[in-house]
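Colleague: have a look; sequence and predicted model below, questions after that.
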Amino acid sequence: MHFRRRAVVLLATLATLIGANLIASTPAQAATSCSGTVTHSQTFRGSDGSIIGELTIYYNSSNGGTNSACFYHRGASYGVAANTYVLIMRCSQRSGEGRTCTSTAQSSPQDGDFSYYAGPVGVTGTANYCVAAIGWITWRGVNYGKFDPLTRGC
């Protein structure tokens, strides 16, 4: 059941981006790490209210600005293998925190069974541009995380 929900979310997101011609033909990926200045961090709680994951976006000034993202396991999920996903996009917007991202480049997603975190994934050329990240953890059969590509770090 959780696989079907995840597949629908992925397909809907990709169809929206591709259908609107929002993905650039050449992604601006970078050798990245989960370090730098934190520009956005969001925690996610399981059904019992405890924190089980955290999506964090970082920035550094190399390569015309580089943003990276990691989705960390927290609390009870820390150290436990679970499907975890993360992707980051450079948006065309230069301002407007929290709006839907119009993607001009994106990282390759990192998706798999991880025990501590998924990522890092990154994009370059982000100085003076917003970014958006999507990430989640499948915990006890339910996906918890961020599924909508909203602008951050503007």
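Modeller: Sure thing, it's come through. Numbers count the residues shown, from 1 in each chain.

Colleague: can we go C-alpha only for contacts and neighbour counts from here?
Modeller: Fine.

Colleague: give me the number of residues near the residue lying closest to residue 67 once chain neighbours are set aside?
Modeller: Distance criterion CA to CA, 6 or more residues apart in numbering; nearest residue to residue 67, sequence neighbours excluded, is residue 59 at 4.5 Å. Neighbours of residue 59 under the rule other CA atoms under 10 Å: 24.

Colleague: does residue 59 touch residue 69 like I think?
Modeller: No. Under the criterion of CA atoms under 8 Å, residue 59 is not in contact with residue 69, lying 9.0 Å apart.

Colleague: alright, now check it against this:
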Amino acid sequence: MFIKGVKILFVVLLFYLMTSTSTTPLEAYEETSPARRLHKAHALCTLNKSPPATDDNDNEQIVETFIRCMATKMGLWTDKDGYNAKQVAKFFNKHNYENEVMTIVDYCNHQHQQTNLDLWAYESYRCATEGRIGAWLEEYYMLSLKL
């Protein structure tokens, strides 16, 4: 469990680093582009972040809340239905695996559905990013470092 939590935290930090080290101003992106939505979501969700955690449970809860906040602000998550697989797939359109992404996201979304919305978002995200989607996120991050 700890290793999976570290992997998820790593991916969240990748998103954070992508948005915080970008040299492209937010205004340069189209209003509806994924990059602009990511920048906006990050800004809104970090405003709501808690003080530093005191133990692993606090850290995990902060990550759960942050992931749900980011996904909600980016239009990828609703509290009623969870992740919108079609919207998530749009982020991976360069790989031309829209159906695969949608299948994985739908599967993980339904497998981990629960009343604790932060935990549902976190566990579904963790499930979906354990395979190829996680590798694509890491690839995207590595490419962004070269820019």
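Modeller: On my side now, so go ahead. Please read these numbers as outputs of a predicted model, since none were measured by experiment.

Colleague: need the TM-score between these chains.
Modeller: The pair, once superposed, lands on a TM-score of 0.26 when counted by TM-score structural alignment, normalised by the length of structure 2; 69 aligned residues with a CA RMSD of 5.2 Å.

Colleague: helices or strands up against the host helix or strand of the residue nearest to residue 67 of structure 1?
Modeller: Taking DSSP states H and E as the definition, one finds residue 59 of structure 1 inside strand 51-60. With contacts taken as 3 or more CA pairs under 8 Å, 6 or more residues apart in numbering; DSSP states H and E, strand 51-60 of structure 1 sits against strand 37-45, strand 66-73, strand 131-139, strand 142-146.

Colleague: among these, which comes closest to residue 84 of structure 1?
Modeller: Closest to residue 84 of structure 1 of those, according to CA to CA: strand 131-139, at 4.4 Å.

Colleague: what is that closest one packed up against?
Modeller: With contacts defined as 3+ CA pairs under 8 Å, 6+ apart, strand 131-139 of structure 1 has these neighbours: strand 51-60, strand 66-73, strand 82-91, strand 142-146.

Colleague: for structure 2, what spans make up the strands?
Modeller: Secondary structure of structure 2 (DSSP state E): strands located at 77-78, 82-83.

Colleague: and among those strands, the most buried is which?
Modeller: Highest mean neighbour count of those: strand 82-83, a mean of 25 (counted as mean count of other CA atoms under 10 Å).

Colleague: now for the closest residue to residue 82 of structure 1 other than its chain neighbours, how many residues are close by?
Modeller: Computed as CA to CA, 6+ apart, the closest residue to residue 82 of structure 1 that is not its neighbour in sequence is residue 113, at 4.9 Å. When neighbours are counted by other CA under 10 Å, residue 113 of structure 1 registers 16.

Colleague: kindly report the same for residue 9 of structure 1.
Modeller: Number of residues near residue 9 of structure 1 (other CA under 10 Å) recorded here: 14.

Colleague: mind checking the SS state of it?
Modeller: For residue 9 of structure 1, the secondary-structure state derived from DSSP: H, G, I helix; E, B strand; the rest coil is helix.

Colleague: look up how far residue 43 of structure 1 lies from it.
Modeller: Using CA to CA, to the nearest Å, we find residue 9 of structure 1 at a distance of 20 Å from residue 43 of structure 1.

Colleague: and what of residue 88 of structure 1?
Modeller: Note on residue 88 of structure 1: its distance to residue 43 of structure 1, by CA to CA, is 17 Å.

Colleague: so for the two, which sits in the more crowded spot?
Modeller: Each of residue 88 of structure 1 and residue 43 has its neighbours counted (other CA under 10 Å); residue 88 has more, 29 against 18.

Colleague: am I right that residue 38 of structure 2 is in contact with residue 18?
Modeller: No. If you go by CA under 8 Å, residue 38 of structure 2 and residue 18 don't touch, sitting 9.4 Å apart.
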